[in-house]
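Chemist: Quick one, what's the 3D model for this:
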Amino acid sequence: MKNIVLCFDHAHGQPGTHDATNAAALLRLLAQTDEQLIWYDPGTRARPVRSGLPAVGGADAGESRTAIAEAYGFLMRHWRPGDGIFVLGVGPSGIRARELCRLLATFGVADDRSRHLLDYALATYVLPRTQRTRQDWARVSRLAARLAGRREIGVAVRYLGLWNTTVAAGLSSSHPAEPLRNTRSGRHAVAIDGGLFPTQLVTPADDGLETVWFRGTHRDVTGGPGACWPLADIALDWVLDGAVAAGVILRDGAGECAPAPGEQDALAGTAPAVSRRRLPADAVVHASVEVYLRAHPQYWRRLPARVVWADPDWLARGERLVPMAGQAPHVVRHTGRAALTAAS
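Modeler: Sure, this is the predicted structure:
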């Protein structure tokens, strides 16, 4: 049995030393061996639309369908029963990650007998002009199961990691309100202080899929050009922690450049908010925000009257990088992404 990690990035060209998104930064911490295969899509490069998959809703939808089809094809070639599937997505590409999870819940990993039905589903159900209902998805899933000669066809996703999933104009999820029932665990880091596009939250099927709000704008949560890196590291650390708990394998030496955020990172300044989001009542907010509130109590105005604090032990996680007695520490704050770039 092995892990298969599929990453939908939203990179702008070739990321420089400090320009990698959190999805790319996490990916560079992972081992790539026979026990863990990695598939990566940059998310923004121009590509031809696959034959039979028209660009419904414009170029973004067509490109997204192509990326999802390529990720699915990678699974068809490499996945075997018992393998663990890990899916990552950042910003607008988080929609692609979620659509892949929904496709796996509906079709599992298809074989040649279901190929034509799969092509139909990619063209008709993934990022459609009109949202599909639960009944629509159930109907096509039953048909796929009959073609495969099985009663149940869905395949589980062991972990889904997302950073501030946003919806660009003309592009939306197939059915955003429907929970991802095949996703065993996951973490979605969401920006409190807004961005240019609306955020699309994940509806959990159970307590395994967490949505937690972090201080900062879109870039401060996703990483990438213009990010406040101390804040981005906090969101990266939280999603990484969930992936490790789910069984992802880190490469040798990953601890030397993994994020280890502390209180000073939580106090970092950032650019003024483009828009101020209205958080849901009883929003789950990362405990790093509590550190900032002690120094800047006026920030309470950004939060609902009542919040639930998540990840109270986030500061203690940095201790995993503390060296043994007699060893020199090897973690340098805010140069970790340079090390990640050099190691990739």
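
Chemist: alpha carbons only for contacts and neighbour counts from here, please
Modeler: Noted.

Chemist: any idea how far residue 63 is from residue 310?
Modeler: Between residue 310 and residue 63 the computed distance is 35 Å (Cα to Cα, to the nearest Å).

Chemist: neighbour-wise, which of the two wins?
Modeler: residue 63 (24 against 18; other Cα atoms under 10 Å).

Chemist: Which strands or helices does the strand or helix carrying that one pack on?
Modeler: Residue 63 is located in helix 59-78, with elements delineated by DSSP states H and E. Applying 3 or more Cα pairs under 8 Å, 6 or more residues apart in numbering; DSSP states H and E, one finds that helix 59-78 contacts strand 36-41, helix 94-107, helix 115-124.

Chemist: helices or strands next to the first one in the packing?
Modeler: Spelled out, it's strand 36-41. Judged by 3+ Cα pairs under 8 Å, 6+ apart, strand 36-41 is in contact with strand 3-8, helix 59-78.

Chemist: what about residue 86, which helix or strand?
Modeler: Per DSSP H and E: residue 86 is located in strand 84-90.

Chemist: And the contacts of that strand?
Modeler: 1-10, 21-23, 94-97, 101, 156-165, 222, 243, 248 (Cα atoms under 8 Å, 6 or more residues apart in numbering).

Chemist: quick one more, to check against the first:
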Amino acid sequence: MAKNIVVCCDGTGNEIGVNMSNVLKLYRMLEKDDGQIVYYDPGVGTLGQRKTWGRISQNAKGVLGLTTGYGLDDDVLGAYRFLAEHYSEGDQVFLFGFSRGAYSVRVLGGFIHLLGLLRPDQLNYVGYAFAAYKRAAMDGEDLSVAWHFRRIVGGQTVPIKF
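Modeler: Alright, predicted model coming up:
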């Protein structure tokens, strides 16, 4: 039976329970059952730390994330792995993001469009696939490495509904 797969990626420095982003509100509202599975990435600095050193480290990561994109690859790859582990042909995929999370889902959508979705037993190649995608995105014109990689591993074409 086909299902909906919803990916929600939040921004940087939001606080759960205080000022919830619209992505977190959406995540909380969505039904989570066999017909619809949902992935939520809280972003950098969203889940609060209790201990002083943890808060300092979290704040430093938040600043790095805002200024340099620190952690973006991990965000994208986490969502990609989730999709690869749960996607079946006929499923509908929905991507939502706020702020930095919007950029994460944009990158995720481009990654899937260019290289396809690996099967769960191929996830050991995900680092190579993402490197090929980033190279193609930076080069702009030379997509040959990405296309060659996709032909070799047979990445699934996955339509993104939203």
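
Chemist: Give me the TM-score for this pair.
Modeler: The TM-score (TM-score structural alignment, normalised by the length of structure 2) is 0.73; 141 aligned residues with a Cα RMSD of 2.7 Å.

Chemist: Chain neighbours aside, what residue packs nearest to residue 88 of structure 2?
Modeler: Spatial nearest neighbour of residue 88 of structure 2, excluding adjacent residues (Cα to Cα, 6 or more residues apart in numbering): residue 2 at 7.4 Å.

Chemist: before we move on, back to that, what range in structure 2 matches the strand holding residue 86 of structure 1?
Modeler: Using TM-score structural alignment, strand 84-90 of structure 1 lines up with residues 92-98 of structure 2.

Chemist: Now check residue 114 of structure 2 against structure 1: what is it aligned to?
Modeler: Per TM-score structural alignment, residue 114 of structure 2 is aligned with residue 106.

Chemist: ok, that match touching residue 138?
Modeler: Yes: between residue 106 of structure 1 and residue 138 a contact is recorded at 7.3 Å, counting by Cα atoms under 8 Å.

Chemist: on that earlier part again, among the helices and strands packed on helix 59-78 of structure 1, which comes closest to residue 191 of structure 1?
Modeler: Nearest to residue 191 of structure 1 among the helices and strands packed on helix 59-78 of structure 1 is helix 94-107 (13.9 Å), distances taken as Cα to Cα.

Chemist: Tell me the spacing between the match of residue 114 of structure 2 and residue 8 of structure 1.
Modeler: Using Cα to Cα, residue 106 of structure 1 is found at 20 Å from residue 8 of structure 1.

Chemist: same check, this time on residue 213 of structure 1
Modeler: Counting by Cα to Cα, the gap from residue 213 of structure 1 to residue 8 of structure 1 is 21 Å.

Chemist: sorry, back to before: list the contacts of the match of residue 114 of structure 2.
Modeler: 137, 138, 140, 141, 144, 153, 154.

Chemist: so where does residue 220 of structure 1 fall, helix or strand?
Modeler: Per DSSP H and E: helix 218-222 holds residue 220 of structure 1.

Chemist: Distance of residue 10 of structure 1 relative to residue 42 of structure 1?
Modeler: Going from residue 10 of structure 1 to residue 42 of structure 1 by Cα to Cα gives 6 Å.

Chemist: Kindly report the same for residue 117 of structure 1.
Modeler: When distance is defined by Cα to Cα, residue 117 of structure 1 is 27 Å away from residue 42 of structure 1.

Chemist: One more: residue 231 of structure 1?
Modeler: 23 Å.

Chemist: who's more crowded, those two?
Modeler: residue 231 (27 against 18).

Chemist: now residue 31 of structure 2, what's its secondary structure?
Modeler: Under DSSP: H, G, I helix; E, B strand; the rest coil, the three-state class of residue 31 of structure 2 is coil.

Chemist: if I look at it, how far off is residue 80 of structure 2?
Modeler: With Cα to Cα as the criterion, residue 31 of structure 2 and residue 80 of structure 2 are 21 Å apart.

Chemist: Show me which of the two is the more surrounded one.
Modeler: residue 80 (22 against 12).

Chemist: Which residue in structure 1 aligns with the more buried one?
Modeler: Residue correspondence to structure 1 (TM-score structural alignment): residue 80 of structure 2 is matched to residue 72.
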